[in-house]
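*Asks:* Here is my input; please provide its structure:
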Amino acid sequence: MDAHAVTGLPAEPDALLHAVLRANDGTDNARLREVMGSLLRHLHAFAREVGLNYRELEQGLDFLVRIGQATGPKKHEGILLADILGLATLVCLMDARDSLAEGGTEPALIGPFWRDQQPLRANGSRIACANTPGAPLRVNGRVLSLDGRPLAGARVETWQASPKGLYENQDPEQPQMNLRGRFETDADGRFWFDSVRPAGYPVPIDGPCGELLAAQGRHPMRPAHLHFLVVAVGHKVLATQFFDAEDPHAMDDVVFGAVGSLLRRFEPDGEGGFRLDVELRLEPGETRVPHCPLP
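*Replies:* Predicted coordinates:
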């Protein structure tokens, strides 16, 4: 050893982790300190477990950079990554554990296609424009508290892909805000609207998330579904989806969202159309509306 060298940290992983955790101890925000401490421990353990080399680290960092570069006004690649890793569904289920224990509706991902300022429509309106193809669908819904009390005046937002498997902001052939709507529940907590039966569709695969799915040998398909976001004063906001149980990918959703009772049969109405009846049970608590990813 060079006689003039100054001894630094011991050159071994445990000492390095200890130093990194000690640096994190100065974080003023207690929750950030807790989250970062756990992240650091797991991150170092992961690198040691898989024997990560520096070339692989560079590839991983480049992947994260490209996730950001692929995000824009019409696609949020970061949300998509959390979705296809099952992380977003896991967090949704953990957030709702108390509600689910008392019979609350299972949550599902908001996803990257919810738009701000979806049009307010009267109950009974049609959210599909006149030239939208597809079998007619009537949706009858009711918003309730966990104890079964109807929630009047609740805001219910809904959005769906067309039978072509595209949301309107992805498809220049669809009018603005097609297959989207915002409704208000009546005195009995009910809302209803007409649409068309949705189709399953692939998540975007033109970015880094598509590369990851291909490398894993996974398909990119989501089963047909309708999104709902329910906002009622004095209750936690519920974001969920109802899935077509007859879709070929009903049991292997690429984002792992078709959980619990969210798989439903779209019942024939005897006139060539279908009917979907949904009940949305909300947990009491702070009414915190999530950030909308798209204008």
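*Asks:* okay, CA-based contacts and neighbour counts for the rest of this
*Replies:* Fine.
*Asks:* Okay, and the residue nearest the centre of the chain sits in which element?
*Replies:* Per Cα atoms, centre = their mean, the C-alpha nearest to the average position across the chain is that of residue 109, at 2.3 Å. Remark: residue 109 resides in no helix or strand, with elements defined by DSSP states H and E.
*Asks:* before we go on, could you also do this sequence so I can check it against the first one:
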Amino acid sequence: MTTEATAAASGNAATDRFRESGKLAHVEASQERVSSLAGKLIKAANDIVLEDRVTYDEFNALKAWLIKVGEDGEWPLFLDVFLEHSVEEVATSHREGSKGTIEGPYYVPDAPEHRSPARIPMRPDEKGIPLRFEGQVSSVNGTPLTDARVELWHADEDGFYSQFAPDIPEWNLRGAFLVDDEGRYQIDTMRPAPYQIPTDGACGQLIAAAGWHAWRPAHLHVKVSAPGHELLTAQLYFPGDEHNDDDIAGAVKPELLLDIEETEDGTQRTNYDFVLDPVR
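*Replies:* Now for the predicted structure:
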């Protein structure tokens, strides 16, 4: 039986993954750009203090909370949940192909590679409804991309991700899939469930204090790539989920909703085609 994951454990795992990802590379930004962005951020914070007459007690509570975010390793979670959706919108606003959305804090590179059609790695007794996830990858001009690669990862039926919760096999529900000679992929997996982001740490304190909820709708994570094309990072959602309209991460887009077909044997299947933009 899987032991409950703690916010500190999953948060620190997310922090370690970020450090290993290479995304800490130095950003070449002009002094003027740094001054503008940092200045606007600091001004916005000071405007809140002045407009809402923040007290010293509230100020010190904020300092204590910021320290706890770091101690719990939850900066990746906080930033990915509350800010990344806007950064993603800016970064992909030029695209003509499929819509993307946030990566989130639980991506792990170098997942085992398989040739489609294939079954994602899972436990023999993996809980949930079997789901066949299939479709085609093409370029914006309609040409099938026969050298495309579809990475898929998602939470299990209990809302836990492998490598971020104890007692789950390393690559459970994670895989990279090579398309066939028509650019098609077919992956057998299990339908994930909605889950709450960790609430026993600093982010949970903020959510509770604000009276918000911590739920994310059920979703599949994907990264779709092909030579000469821009990488697409997306999450795909299930129709009818009660949290599609109030996702704590604000990442749901209408174009990312799946069309689910119920089969006679009680399993489900869905077809979703990806369209990639050429590198400019």
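*Asks:* Counterpart of residue 59 of the first structure over in the second structure?
*Replies:* Per TM-score structural alignment, the equivalent position to residue 59 of the first structure in the second structure is residue 61.
*Asks:* Could you find the counterpart of the residue nearest to the centre of the first structure in the second structure?
*Replies:* Residue 109 of the first structure maps onto residue 102 in the second structure, by TM-score structural alignment.
*Asks:* which residues of the second structure fall in strands?
*Replies:* Using DSSP state E, the strands of the second structure run over 113-115, 118-119, 130-139, 149-153, 174-178, 184-190, 195-196, 215-216, 219-225, 232-237, 260-262, 268-271, 274-276.
*Asks:* Make CSV from these and add distance to residue 78 of the second structure and mean neighbour count to it.
*Replies:* Listed next are those as CSV, based on distance: least, Cα to Cα, whole Å; neighbours: other Cα atoms under 10 Å:
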stretch, distance to residue 78 of the second structure, mean neighbour count
strand 113-115, 30, 17
strand 118-119, 33, 18
strand 130-139, 30, 20
strand 149-153, 20, 24
strand 174-178, 23, 24
strand 184-190, 28, 23
strand 195-196, 13, 16
strand 215-216, 14, 22
strand 219-225, 18, 21
strand 232-237, 18, 23
strand 260-262, 31, 13
strand 268-271, 31, 17
strand 274-276, 29, 24
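*Asks:* Looking at the first structure, which helix is longest?
*Replies:* Ranked by residue count, the top helix of the first structure under DSSP state H comes out as helix 30-50.
*Asks:* which helices and strands sit right next to it?
*Replies:* Under the contact criterion of 3 or more Cα pairs under 8 Å, 6 or more residues apart in numbering; DSSP states H and E, helix 30-50 of the first structure touches helix 13-24.
*Asks:* how about the helix it packs on, aligned to which bit of the second structure?
*Replies:* Going by TM-score structural alignment: helix 13-24 of the first structure matches no residues.
*Asks:* List the buried residues of that helix.
*Replies:* The neighbour-count check on helix 13-24 of the first structure (16 or more other Cα atoms under 10 Å) flags 17, 21, 24 as buried.
*Asks:* again, but for stretch 195-210 of the second structure
*Replies:* In stretch 195-210 of the second structure, counting by 16+ other Cα under 10 Å, buried: 195, 197, 198, 199, 201, 202, 203, 204.
*Asks:* I'd like to know which of those residues is nearest to residue 78 of the second structure.
*Replies:* Set against residue 78 of the second structure, the nearest of those by Cα to Cα is residue 203 (6.5 Å).
*Asks:* which non-adjacent residue is nearest the equivalent of that closest one over in the first structure?
*Replies:* Alignment note: residue 203 of the second structure maps to residue 209 in the first structure; criterion TM-score structural alignment. Leaving aside its sequence neighbours, residue 209 of the first structure sits nearest to residue 81 (Cα to Cα, 6 or more residues apart in numbering; 6.0 Å).
*Asks:* Now which residue in the second structure aligns to that neighbour?
*Replies:* Match for residue 81 of the first structure (TM-score structural alignment): residue 78.
*Asks:* need the contact list for the closest residue to residue 141 of the first structure other than its chain neighbours.
*Replies:* Among residues not flanking residue 141 of the first structure along the chain, residue 278 sits closest, at 4.7 Å (Cα to Cα, 6+ apart). Counting by Cα atoms under 8 Å, 6 or more residues apart in numbering, residue 278 of the first structure touches 139, 140, 141, 142.
*Asks:* That'll do, ta.
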